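# I'd like to go over a predicted model; first the sequence, then the structure.
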Amino acid sequence: MDIVCWALFAIAVDLLLGFTGLLSFGHAAFWGSSAYVSGLIALHSGLPFPLAVLGGAAFAAVLAVPIGLLSVRLNGIYFAMVTLAFAQMVYFVVNQWRDLTGGENGLQGVPRELFGMDLSDPFIFYYVGLPLILLGMLVAWRIVRSPFGRVLVSIRDNPARAQALGYPVERYKLLAFVLSAALSGLAGGVFAISHGFASLHDVYWTTSGQAVMMVVLGGIGTLWGGTIGAALIVLLNDYLATAGFQEIGIVTGSIFVIIVLVFRRGVWGTARDLVQARVAARRRTTTRLRTAEE
């Protein structure tokens, strides 16, 4: 469950980074705020958890509107720093609003309510919660395959030309930012319901950094590369923690550096390029043989 939640989170970040060209270090605000809102809805309303998760995703999308309006006018490192600043503001609010969020203790005892079904077994919950994650992935895939997604790529490659062609660049960036936040919120809500709690770590900036690292490991602009990056990071963290290793960041950081130096396009991107090059070579060979026979 952790792998698929982080995978959707990485895909949401890649929608903004790989297809719009905006590096955000503030997406923990949407992942974490949705986790808290989903948990609060599940705790105090008794609604089925899918509705609680969708409520959290909607809150993340609404939160992204003012943040996006003030951020999308910037580019590069300035955009990254502004989103980081807003995320830390959200972290401060969550930490100080102890009566609602639990402060440092977090939000605990979040139920998994679904029409009286017993979802205490993680195995059962995985198959009940998985459709929500797959729905988010389907939405991301549809976005990048749509004309809207093509415009985002054109903005990433040459925003001045996209503006000259009549596309409102800032409006497209804002919409991409809000959609990315909503998908991040969907992933964060399922993650919180799965674990039964929401913590301050969910809204801390390192959560954003880990999602960005997953995207880079898998391959920026590949969409599905984030899934591979999420699997690698989650499994490695779990293995090292189980083995009692304390300095997990040293190992994951070293692997990150190696991947960036050796596989510039990430694991998925490098594998895809190799397959495409091999297929192209076979086609050229086949064409030459046919020409020689003729």
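Happy to help now that I have it.
# From here on, just use CA atoms for contacts and neighbour counts.
Noted.
# Report the separation between residue 240 and residue 14.
26 Å (C-alpha to C-alpha, to the nearest Å).
# now swap in residue 236 and tell me
21 Å.
# Compare these two (neighbour count), which wins?
Applying other C-alpha atoms under 10 Å to residue 236 and residue 14 shows that residue 14 carries more neighbours, namely 31 against 15.
# OK, contacts around the more buried one?
212, 215, 220-223, 226 (C-alpha atoms under 8 Å, 6 or more residues apart in numbering).
# which of the residues you listed lies closest to residue 157?
residue 221 (12.0 Å; C-alpha to C-alpha).
# how about the helices of the stretch 151-294 of the chain, start to end?
159-164, 169-195, 205-218, 225-242, 248-262, 266-293 (DSSP state H, counting those that start in this stretch).
# Ok, which of those comes nearest residue 67?
Closest among the helices of the stretch 151-294 of the chain, using C-alpha to C-alpha: helix 169-195, at 9.2 Å.
# for the closest one, which positions count as buried?
Buried residues in helix 169-195, counting neighbours by 16 or more other C-alpha atoms under 10 Å, are found at 169-170, 172-195.
# What is that helix packed up against?
helix 2-20, helix 28-45, helix 49-71, helix 122-145, helix 147-157, helix 159-164 (3 or more C-alpha pairs under 8 Å, 6 or more residues apart in numbering; DSSP states H and E).
# now with 7 Å?
helix 2-20, helix 28-45, helix 49-71, helix 122-145 (3 or more C-alpha pairs under 7 Å, 6 or more residues apart in numbering; DSSP states H and E).
# Just want the angle from the first one to helix 225-242.
Here helix 2-20 runs at an angle of 140 degrees relative to helix 225-242 (axes from the mean of the first three to the mean of the last three C-alpha atoms, to 10 degrees).
# what's the angle from helix 2-20 to helix 147-157?
Using the same axes, to 10 degrees: helix 2-20 against helix 147-157 is 70 degrees.
# list the contacts for residue 234?
residue 3 (C-alpha atoms under 7 Å, 6 or more residues apart in numbering).
# And residue 95, by the same measure?
Residue 95 neighbours (C-alpha under 7 Å, 6+ apart): 103-104, 200.
# Then residue 129?
residue 190.
# Residue 12 and residue 184 touch, don't they?
Yes: using C-alpha atoms under 7 Å, residue 12 makes contact with residue 184 at a distance of 5.8 Å.
# then this one, side by side with the first:
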Amino acid sequence: MAGKSEPISGEHIAIHPKAGQIQLALLVLALAVAVLAPQFLYPIFLMKLLAFALFASAFNLLLGYTGLLSFGHATFFGGAAYFTAHAVKIWGWSPEAGLLLGVLGAAALGLVMGAIAIRRQGIYFAMITLALSQMFFFFCLQASFTHGEDGIQSVPRGHLFGVIDLNDTMNMYYFVLAVFVLGLVVIWRFVNSPFGMILKSIRENEQRAVSLGYSVARYKLGAFVMSAALAGLAGGLKALIFQFATLTDVAWQMSGEVILMTLLGGIGTLAGPIFGAGLVVTLQNYLATSDFPVTIITGIVFMVCVLLFRRGLVGEFFASKLGRRLGFRAQS
């Protein structure tokens, strides 16, 4: 807390008396940079970054704050992309209605998958989510509405609330930015609610939470569904941004990619997954035309991160003396 000291490796690090103001100023600065960024960077690249940052933040809600490692989050991301794309293109729905359908569809998938997977723990939980995700992948491969390997192409962006033309790149960018900020607010509120505090206690000591009378399975399922819904929001955005939904969105590689983003940035932090997603998307974007494989560069970055930054890049900053002085906290 502000005004007190906290032991770190045998030292006492005083918290900056204006830590709250500093953090607020950093948030305002980050928002200002996001608003002005399209003037200097390619808007489509920025929209992709925001969509995947939201995806990684949704995954971090499950791994970082609940301690559940899922290998099947591509199901919710890609499933929502298909639902949104189909509703907007085939049924002629508005973009906001299509996004809502994607979120609800992802939440429903999360409810079914979570109800099955949370019966197990650790690697068994991870393997069950992977198996269920592969089942959904083959469903999408065979289902008629997904158009198999061709995917759903030429998805119209339409008009937001029937007024704002999302075919205009700048309108689309600020819409994506608004949804991204809304998603982060929901995650922050969820994590700092009494429900979120119980999730953290389950992560730290599940048996103690059970002894206190909490229904651990129900709380885990709630976190799983919330994470799935937010991942679906990111997937629906992705379908509108690039105007297509394909099998790549539901493949197991997508689940591995979001795990990588989260671990690179730092689990259990709000900014970590955003930074990790930004790093991976930037590498993919600027090295795509080079002769050197992007996956090798990403792998090297991940190896360095594992060896030197055990908490992730942002997580190590939060655990540093400077991060503590500014009032940040790193999750163990």
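Received, thanks. All values derive from a computational prediction rather than experimental measurement.
# care to give me the TM-score?
After superposition, the two chains reach a TM-score of 0.91 (TM-score structural alignment, normalised by the length of structure 1), with 278 aligned residues with a C-alpha RMSD of 1.4 Å.
# does residue 111 of structure 1 count as helix, strand or coil?
coil (DSSP: H, G, I helix; E, B strand; the rest coil).
# Count residues in the vicinity of the alignment partner in structure 2 of residue 75 of structure 1, would you?
Residue 75 of structure 1 maps onto residue 121 of structure 2 when the alignment is built from TM-score structural alignment. By other C-alpha under 10 Å, 14 other residues sit near residue 121 of structure 2.
# can you check the one 4 residues further on too?
Residues near residue 125 of structure 2, counting by other C-alpha under 10 Å, number 19.
# Report the spatially nearest residue to it, omitting neighbours in sequence.
In space, and not counting its chain neighbours, residue 125 of structure 2 is closest to residue 117: 5.5 Å by C-alpha to C-alpha, 6 or more residues apart in numbering.
# before we move on, what about residue 326 of structure 2?
residue 19 (4.8 Å).
# Quick check: the gap between the one you found and residue 135 of structure 2.
From residue 19 of structure 2 to residue 135 of structure 2 the distance is 48 Å (C-alpha to C-alpha).
# Kindly report the same for residue 146 of structure 2.
15 Å.
# So for these two, which residue has more residues nearby?
Ranked by neighbour count (other C-alpha under 10 Å), residue 146 of structure 2 and residue 135 place residue 146 first, with 22 against 13.
# Identify the residue of structure 1 aligned to that one.
With TM-score structural alignment as the criterion, residue 146 of structure 2 matches residue 101.
# count of residues packed around the residue nearest to residue 326 of structure 2?
19.
# what do you get for the one 3 residues further on?
Neighbouring residues of residue 22 of structure 2 were enumerated by other C-alpha under 10 Å; the total is 14.
# still on that earlier bit, so the residue nearest to residue 125 of structure 2 makes contact with residue 128?
Yes: using C-alpha under 7 Å, residue 117 of structure 2 is in contact with residue 128, at 5.8 Å.
# So which of the contacts of residue 95 of structure 1 is surrounded by the most neighbours?
residue 200 (20 neighbours).
# Relative to residue 108 of structure 1, how far out is that one?
From residue 200 of structure 1 to residue 108 of structure 1 the distance is 12 Å (C-alpha to C-alpha).
# Next: residue 288 of structure 1.
67 Å.
# Give me the more crowded residue out of those two.
A direct count of neighbours by other C-alpha under 10 Å for residue 288 of structure 1 and residue 108 places residue 108 higher, at 18 against 12.
# Contact partners for that one?
Going by C-alpha under 7 Å, 6+ apart, the list of residues near residue 108 of structure 1 reads 196-198.
# Going by the alignment, residue 49 of structure 2 corresponds to which residue in structure 1?
In structure 1, residue 49 of structure 2 lands on residue 3 (TM-score structural alignment).
# so who does its match touch?
Contacts of residue 3 of structure 1 (C-alpha under 7 Å, 6+ apart): 230-231, 234.
# any idea what residue 319 of structure 2 aligns with in structure 1?
Per TM-score structural alignment, residue 319 of structure 2 is aligned with residue 273.
# Any idea how many residues pack against its match?
12.
# Can you tell me how far it is from residue 261 of structure 1?
Taken as C-alpha to C-alpha, the span from residue 273 of structure 1 to residue 261 of structure 1 is 16 Å.
# and the equivalent of residue 68 of structure 2 over in structure 1, what does it touch?
Under the alignment (TM-score structural alignment), residue 68 of structure 2 maps onto residue 22 of structure 1. If you count contacts by C-alpha under 7 Å, 6+ apart, residue 22 of structure 1 has them with 16, 75-76.
# and if you look at residue 111 of structure 2?
residue 225 are the contacts of residue 111 of structure 2 under C-alpha under 7 Å, 6+ apart.
# What does it correspond to in structure 1?
In structure 1, residue 111 of structure 2 lands on residue 65 (TM-score structural alignment).
# Name the residues of stretch 165-180 of structure 2 that are buried.
So for stretch 165-180 of structure 2, counting by 16+ other C-alpha under 10 Å, buried means 166, 172-177, 179-180.
# Tell me the spacing between the aligned partner of residue 101 of structure 2 in structure 1 and residue 34 of structure 1.
The alignment partner of residue 101 of structure 2 in structure 1, by TM-score structural alignment, is residue 55. Distance, residue 55 of structure 1 to residue 34 of structure 1, using C-alpha to C-alpha: 8 Å.
# give me the number of residues near residue 159 of structure 2?
Other residues close to residue 159 of structure 2 by other C-alpha under 10 Å number 18.
# Once you drop chain neighbours, what's closest to it?
Leaving aside its sequence neighbours, residue 159 of structure 2 sits nearest to residue 165 (C-alpha to C-alpha, 6+ apart; 4.5 Å).
# No more questions from me, cheers.
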